[in-house]
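Predicted model, plus sequence, below.
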Amino acid sequence: MPNPITAETLLQAYASGVFPMAESREGDELFWVDPHFRGIFELDNFHISRSLARHIQQEPFQIRTNTAFMPVVHGCADRSETWINAKLLELYEQLHLMGFAHSLEVWEGNELVGGVYGLVIGGAFFGESMFSRRTNASKIALAYLVHRLRSGGFTLFDTQFITPHLASLGAIEISRDDYRARLETALTLEADFNRFTGTPDAYSVIQRKTQTS
């Protein structure tokens, strides 16, 4: 009988460069993914378009961290097809309680309208998933997350795969060897997701924007 996957198993897997997925919400089994090409954000090259910058400056939402971790995970899984099954929900909750998993949330009043969550080991942030129920909510979440990661001393923001949405914000693909070299360096660092307290002002978030559209 195979050994059960635990929260500690997940931490070891991420530190080795692999991550888990399920075939579907109903699937019982998890499998390990080790892509030939990995999506990442280089933190100094996150792109904020002029239109997105204007939206951020309007401050339409409230940004919070770790006040609704599991609702964010459930929001990410709330779609017709998802790789997040019951076992992963349980494991992510355990990792959150252990201090390794974090959420950045987008609120409109008392309503959670977007967010992103991921795991932290050393100076690496392993982005898992995000969701949006308002225009630009997920983009704004990523912009604030990148600011927090830079402020906390992180050097690696792993997005696992790359999508057109992520590419529009500056995500790139790198080889497995390149990824593992960056991961090895990041794991030696003592970054802190909570080093930046409070919510940064909009100007601080957009000051490194590189797009002009």
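Right, received. Where do you want to start?

From here on, just use CA atoms for contacts and neighbour counts.
OK.

so what's Arg134 closest to, chain neighbours aside?
Val113 (6.1 Å; C-alpha to C-alpha, 6 or more residues apart in numbering).

any chance you could map the strands in this protein?
For the chain, the strands defined by DSSP state E occupy 19-22, 30-33, 37-41, 62-65, 101-108, 111-121, 124-132, 156-160, 172-175.

Just send the ones you listed back as CSV, with distance to Val146 too.
Shown next, in CSV, are the strands of the chain (distance: least, C-alpha to C-alpha, whole Å):
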stretch, distance to Val146
strand 19-22, 21
strand 30-33, 24
strand 37-41, 9
strand 62-65, 13
strand 101-108, 11
strand 111-121, 11
strand 124-132, 10
strand 156-160, 8
strand 172-175, 15
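
TSV please, covering these and showing mean neighbour count and distance to Thr6.
Output for those, formatted as TSV (neighbours: other C-alpha atoms under 10 Å; distance: least, C-alpha to C-alpha, whole Å):
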stretch	mean neighbour count	distance to Thr6
strand 19-22	18	11
strand 30-33	13	11
strand 37-41	21	24
strand 62-65	18	25
strand 101-108	24	14
strand 111-121	23	15
strand 124-132	22	17
strand 156-160	22	21
strand 172-175	16	28
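
To Thr82, which of those strands lies closest?
strand 19-22 (8.2 Å; C-alpha to C-alpha).

Take this one as well and set it beside the first:
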Amino acid sequence: MHFLTKDLYFPPVDEASYEGILAVGGDLSTDRLLLAYRNGIFPWFNPDEPILWWSPPERMVVAPQLYKVSKSIRNLLNQKKFDITFNQSFEEVIRNCQQIVRKDQDGTWITDDIIDSYTKLHEMGFAQSVEVWQNGELVGGLYGVDLGHVFCGESMFSKVSNASKIAFVTLVQYLKDNNYKLLDCQIHNDHLEKLGAFEISRETFIKVLKS
């Protein structure tokens, strides 16, 4: 495992541990974050831990060009219960992702420093959000880092049933319409698998990222 200094540097991703931890330390500057994402690396750590940088051996992704919206979600979209916007309330989305209570999860990895750094990325045009509204209230959404051909999803939240699914499917459709190659979902979980994500090797992911 590599220990980072103030130098803007990451080791090769194939030097990550079996679990996928590549490096420890450094900072959350926008330059370091962009260098990380462009090389298939992301930060993920608990508030009481040093910054951990990950590049797992298997990557959870969605291929927008192959994605099929489920009948149930299509019916939800057709009911027009929700209003959907892009990049209208980025900071409100990321703060909701920080504060939402999640099943089987104690606390959050989205620290105030994470919020500050990703909000700066948003102001620079690199971090994007999808907002889902109901009766004028923000009830769901997601955010991530946009690399132009790969969108790196970070977190999503839902205050009412299906709101985060609507945000997710709306993002995938946007990525499909704009010829993105992948939606990066980082690490496997059952919810993402049910939404249509699947795992590919780190090597395959990096090839797409660098293409």
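Thanks, I have the structure now. In this text the structure is predicted, and so the values were computed from the model without any measurement.

before we move on, the earlier item: and of the strands of structure 1, who's closest to Pro4 of structure 1?
strand 30-33 (10.3 Å).

and for the closest one, what span of structure 2 is it aligned with?
Using TM-score structural alignment, strand 30-33 of structure 1 corresponds to residues 51-54 of structure 2.

Please compute how far stretch 46-64 of structure 1 lies from its chain's middle.
Remark: stretch 46-64 of structure 1 is offset 18 Å from the chain centroid, using C-alpha atoms, centre = their mean, to the nearest Å.

Quick check: the aligned residue for Leu33 of structure 2 in structure 1?
So, by TM-score structural alignment, Leu33 of structure 2 is matched to Leu10.

cool, Ile110 of structure 2 as well?
Per TM-score structural alignment, Ile110 of structure 2 is aligned with Ile84.

Quickly note the distance from its match to Leu91 of structure 1.
Ile84 of structure 1 sits at a distance of 11 Å from Leu91 of structure 1 (criterion: C-alpha to C-alpha, to the nearest Å).

which of the two has more neighbours?
Ile84 (25 against 18; other C-alpha atoms under 10 Å).

So that one sits against Asp28, correct?
No: Ile84 of structure 1 lies out of contact with Asp28 (C-alpha atoms under 8 Å); the separation is 10.5 Å.

Which neighbours do those two have in common?
The contact sets of Ile84 of structure 1 and Asp28 overlap at Ala22 (C-alpha atoms under 8 Å, 6 or more residues apart in numbering).

Relative to the centre of structure 2, find the outermost residue for me.
Gln79 (27.0 Å; C-alpha atoms, centre = their mean).

Which residue in structure 1 occupies the aligned position of it?
Looks like Gln79 of structure 2 aligns to Gln58 there (TM-score structural alignment).

Now do the contacts for its match.
Listed by C-alpha under 8 Å, 6+ apart, Gln58 of structure 1 has no contact partners.

Over to Gly114 of structure 1?
Counting by C-alpha under 8 Å, 6+ apart, Gly114 of structure 1 has contacts 72, 75, 105-107, 130-134, 137-138, 141.

What's the match for Leu121 of structure 2 in structure 1?
By TM-score structural alignment, Leu121 of structure 2 lines up with Leu95.

and what of Phe90 of structure 2?
Phe90 of structure 2 maps onto Phe69 in structure 1, by TM-score structural alignment.

which residues touch that match?
Phe69 of structure 1 neighbours (C-alpha under 8 Å, 6+ apart): Glu93, His96, His102, Ser103, Tyr117.

can we see that at 6 Å?
Shown in contact with Phe69 of structure 1 (C-alpha atoms under 6 Å, 6 or more residues apart in numbering): Ser103.

circling back to that earlier point, quick one: map the residue nearest to Arg134 of structure 1 onto structure 2.
Aligned against structure 2 - with TM-score structural alignment as the criterion - Val113 of structure 1 pairs with Val139.

out of everything not next to it in sequence, what's closest to Gly153 of structure 2?
Gly144 (4.2 Å).

Pull the contacting residues for the one you found.
Ala127, Gln128, Cys152, Gly153, Glu154.

now it: how far from Ile166 of structure 2?
16 Å.

Need the nearest residue in space to Val18 of structure 1, chain neighbours excluded.
Leaving aside its chain neighbours, Val18 of structure 1 sits nearest to Asp34 (4.9 Å; criterion: C-alpha to C-alpha, 6+ apart).
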